[in-house]
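> Predicted model and sequence below, questions to follow.
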Amino acid sequence: MRFLLTNPKRLKRYGSWAMVTGATDGIERALAHELAKHDLNLILVSINPSKLASVSDDFRQEFP
């Protein structure tokens, strides 16, 4: 994944959407944040609905 994030133009070759599972904590949350910084639309998946709502709200505020 580092290869893709070092050249953001490559990300768009795979589409404008990314799904991140376990997106409320740790590396997966950091990955989702990086993808959002590069203007990808995200589908965030988590087993904890309250954490998911919090992360989603945070991302929506930072990346309108």
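Perfect, I can see it now.
> C-alpha from now on. contacts and neighbour counts both.
OK.
> Which strands or helices does the longest helix seen in the chain pack on?
As assigned by DSSP state H, the longest helix anywhere in the chain is helix 49-62. Applying 3 or more C-alpha pairs under 8 Å, 6 or more residues apart in numbering; DSSP states H and E, we find helix 49-62 packed against strand 41-45.
> and the comparison structure, right after this:
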Amino acid sequence: MEEDERVVITNADIAAAKRDWQLARHRGDLPDRIDGAYDTYRRLISAQAQQIADEFRATGRLRADQG
């Protein structure tokens, strides 16, 4: 990946992952599926937090679709 190319995780991405995890729980999916959905949700939150911190340190501003 080029240095200036990166994936941007938005609030919509976080919301979609949360819905997926909650739906898996509601349907009574297998524990591994529920745990995997939760792990994806948790990782996206963590990655977005790091992204927000990096953006703020670099520019002193936040993107409108984050935080």
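Ah, there it is. Note that the coordinates shown come from a computational prediction; the quantities given were computed from them, not determined experimentally.
> Mind telling me the TM-score for this superposition?
The TM-score (TM-score structural alignment, normalised by the length of the first structure) is 0.30; 32 aligned residues with a C-alpha RMSD of 3.3 Å.
> hang on, residue 20 of the first structure in a strand?
Yes - the assignment for residue 20 of the first structure is a strand, going by DSSP: H, G, I helix; E, B strand; the rest coil.
> what's the nearest residue to it if we skip its chain neighbours?
residue 44 (5.2 Å; C-alpha to C-alpha, 6 or more residues apart in numbering).
> where's that neighbour relative to residue 58 of the first structure, distance?
To residue 58 of the first structure, residue 44 of the first structure is 12 Å away according to C-alpha to C-alpha, to the nearest Å.
> So which of these two has more stuff around it?
Neighbour count, other C-alpha atoms under 10 Å: between residue 44 of the first structure and residue 58, residue 44 has more, with 19 against 12.
> Quick check: that one vs residue 6 of the first structure, distance?
22 Å.
> Then residue 60 of the first structure?
Distance from residue 60 of the first structure to residue 6 of the first structure, by C-alpha to C-alpha: 23 Å.
> now the helices for the second structure?
11-27, 31-59.
> In CSV, list these along with mean neighbour count.
Below are the helices of the second structure laid out as CSV (neighbours: other C-alpha atoms under 10 Å):
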stretch, mean neighbour count
helix 11-27, 16
helix 31-59, 15
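> Taking the centroid of the first structure, which residue is nearest it?
residue 32 (2.1 Å; C-alpha atoms, centre = their mean).
> doesn't residue 20 make contact with that residue?
Yes - look at residue 32 of the first structure against residue 20 with C-alpha atoms under 8 Å: they come within range, at 6.4 Å.
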